[in-house]
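Participant: missing the sequence, but the structure's below:
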């Protein structure tokens, strides 16, 4: 199998971390591409008509795309149980919260990168407000779900926080969230996270 990817994408990183946690490095080769919302890479378009990454090219079926779809598929091939039935709805909600953080953070990155000095401050502030509320919810209500065996909720949360450090470090997401900050520091030390950290 081939993973169409870009190392800086937090959506891609979720899949790359899961691959390493599942021990699938020898089964999936990574194919880096350079793609933007205005100019999709041909390799990405060949796997996903939307031109978005990640996409997983399989030898025995159509390519899969959207990080959540790919992660569920890889979990089905694994015996690691990243989506445990006993806590499925909590894990899915935690993953969705992290995905929402990523969506807003990526939107902020694009607004600043492609509009430059014309970036809309109200848009940036509105997206950060969503992130801020989600982070507070993680600190206040979800930290107990970040312990125990690794789940996709934990992986997604760690990748979301890692992306905030990569692109929005000046916003200081750790302020007032000591428990979440401590958890992020511990989880980011995992070999799978270290191996997938963008420079």
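Facilitator: Cool, the structure landed. All figures in this text were calculated on a predicted structure; none of them were measured in a lab. Numbering: from 1, shown residues only.

Participant: Only C-alpha atoms from now on, for both contacts and neighbour counts.
Facilitator: Fine.

Participant: where exactly do the strands run in the protein?
Facilitator: In the chain, the strands defined using DSSP state E lie at 2-5, 29-32, 55-57, 64-65.

Participant: which strands and helices sit next to the third one?
Facilitator: Put plainly, it is strand 55-57. strand 2-5, helix 42-47, strand 64-65, helix 67-77 (3 or more CA pairs under 8 Å, 6 or more residues apart in numbering; DSSP states H and E).

Participant: neighbouring contacts of it?
Facilitator: Strand 55-57 has contacts (CA atoms under 8 Å, 6 or more residues apart in numbering) with 1-5, 44, 47-48, 63-67, 70.

Participant: nearest to residue 172, of these?
Facilitator: For the contacts of strand 55-57, the closest approach to residue 172 (CA to CA) belongs to residue 67, at 26.4 Å.

Participant: The structure to be compared is supplied as follows:
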């Protein structure tokens, strides 16, 4: 894989997607956000996007298209793969720690944060269905998983505070921010004051302030 010094990096993007925000925060942390050309696209489970599917058969965001100066092209998805690519070329080791123990911890925390974002998206989609069509069992299951995930995040604070900022911190922070964005009435902070304080610090980072989500469509 060649270094993308002269490559054009196009990120298929949405300001509402937590997984896109994860990539953009990573790009800001690496100091290369201005290298990414953001292509706005709308994707939905019930309506595949032909533009995105030309690069990503799953029709999901984020999708990164790397066009090399020699005419070659590479495509990367999902958020983990994109962050790994950016870290390898513009880090390295800034997002994914080089020390194996720290890297595995960061990847575990990333998996937890990604999982929370996925269950929040499921909860959002289920809430958009007509009330009579919603699954009470599914919503109850998602709620229980969220509550337990928040408990584990708070238990993991010593690990988060012991390491420099990496992909684990980033993904946990984005997941909590997405919870606030889509479910502001959740009031998770009342039961997890230490996690709230950590998230307040996360929210003050310039990379996080530069990527605040919004609804535009």
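Facilitator: Noted; the coordinates are in hand. No experiment lies behind these values; they were computed from the predicted model shown.

Participant: quick revisit: do you know which of the helices and strands packed on strand 55-57 of structure 1 lies nearest residue 20 of structure 1?
Facilitator: Per CA to CA, nearest to residue 20 of structure 1 of those: helix 67-77, 11.0 Å.

Participant: Residue 93 of structure 1: what's it in contact with?
Facilitator: residue 153.

Participant: can we see that at 10 Å?
Facilitator: 99, 142, 153 (CA atoms under 10 Å, 6 or more residues apart in numbering).

Participant: That one -> structure 2?
Facilitator: For residue 93 of structure 1, the aligned position in structure 2 is residue 108, judged by TM-score structural alignment.

Participant: again with residue 121 of structure 1
Facilitator: Match for residue 121 of structure 1 (TM-score structural alignment): residue 136.

Participant: Mean neighbour count for the strands of structure 1 - can I get that in JSON lines?
Facilitator: Formatted as JSON lines, the strands of structure 1 follow (neighbours: other CA atoms under 10 Å):
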{"stretch": "strand 2-5", "mean neighbour count": "22"}
{"stretch": "strand 29-32", "mean neighbour count": "15"}
{"stretch": "strand 55-57", "mean neighbour count": "26"}
{"stretch": "strand 64-65", "mean neighbour count": "21"}
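
Participant: Now the ones you listed in a markdown table, please, with extra columns for distance to residue 21 of structure 1.
Facilitator: Formatted as a markdown table, the strands of structure 1 follow (distance: least, CA to CA, whole Å):
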| stretch | distance to residue 21 of structure 1 |
| --- | --- |
| strand 2-5 | 16 |
| strand 29-32 | 15 |
| strand 55-57 | 17 |
| strand 64-65 | 20 |
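
Participant: Out of those, which gets nearest to residue 113 of structure 1?
Facilitator: Judging these by CA to CA, what sits closest to residue 113 of structure 1 is strand 2-5, at 20.0 Å.

Participant: Mind reading off the mean deviation between the closest one and structure 2?
Facilitator: Average distance, strand 2-5 of structure 1 versus aligned residues of structure 2 after superposition (mean CA distance after the TM-score superposition for structure 1): 0.5 Å.

Participant: Which residue numbers in structure 2 does that strand align to?
Facilitator: Going by TM-score structural alignment: strand 2-5 of structure 1 matches residues 10-13.

Participant: which other residues reach that stretch?
Facilitator: Against stretch 10-13 of structure 2 from outside (CA under 10 Å, 6+ apart): 19-21, 23-24, 35-43, 51-52, 55-56, 60-67, 75-76, 82.

Participant: one more time with 6 Å, if that's ok
Facilitator: 36, 37, 38, 39, 40, 41, 62, 63, 64, 65 (CA atoms under 6 Å, 6 or more residues apart in numbering).

Participant: how far is that stretch from where the chain is centred?
Facilitator: Put simply, stretch 10-13 of structure 2 sits 14 Å off its chain's centre (CA atoms, centre = their mean, to the nearest Å).

Participant: do the same with stretch 64-79 of structure 1
Facilitator: For stretch 64-79 of structure 1, the distance to the chain centre is 13 Å (CA atoms, centre = their mean).

Participant: what about the aligned partner of residue 194 of structure 2 in structure 1, distance to residue 125 of structure 1?
Facilitator: Using TM-score structural alignment as the criterion, residue 194 of structure 2 maps onto residue 179 of structure 1. Distance of residue 179 of structure 1 to residue 125 of structure 1, computed by CA to CA, to the nearest Å: 25 Å.

Participant: if we can go back for a sec, just send the helices and strands packed on strand 55-57 of structure 1 back as CSV, with distance to residue 195 of structure 1 too.
Facilitator: Formatted as CSV, these follow (distance: least, CA to CA, whole Å):
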stretch, distance to residue 195 of structure 1
strand 2-5, 15
helix 42-47, 23
strand 64-65, 22
helix 67-77, 18
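
Participant: Which residue in structure 1 aligns with residue 213 of structure 2?
Facilitator: Match for residue 213 of structure 2 (TM-score structural alignment): residue 198.

Participant: Would you mind measuring from the closest residue to its match other than its chain neighbours to residue 30 of structure 1?
Facilitator: Closest residue in space to residue 198 of structure 1, ignoring its immediate chain neighbours: residue 8 at 5.2 Å, by CA to CA, 6 or more residues apart in numbering. As for residue 8 of structure 1, its distance to residue 30 of structure 1 is 13 Å (criterion: CA to CA).
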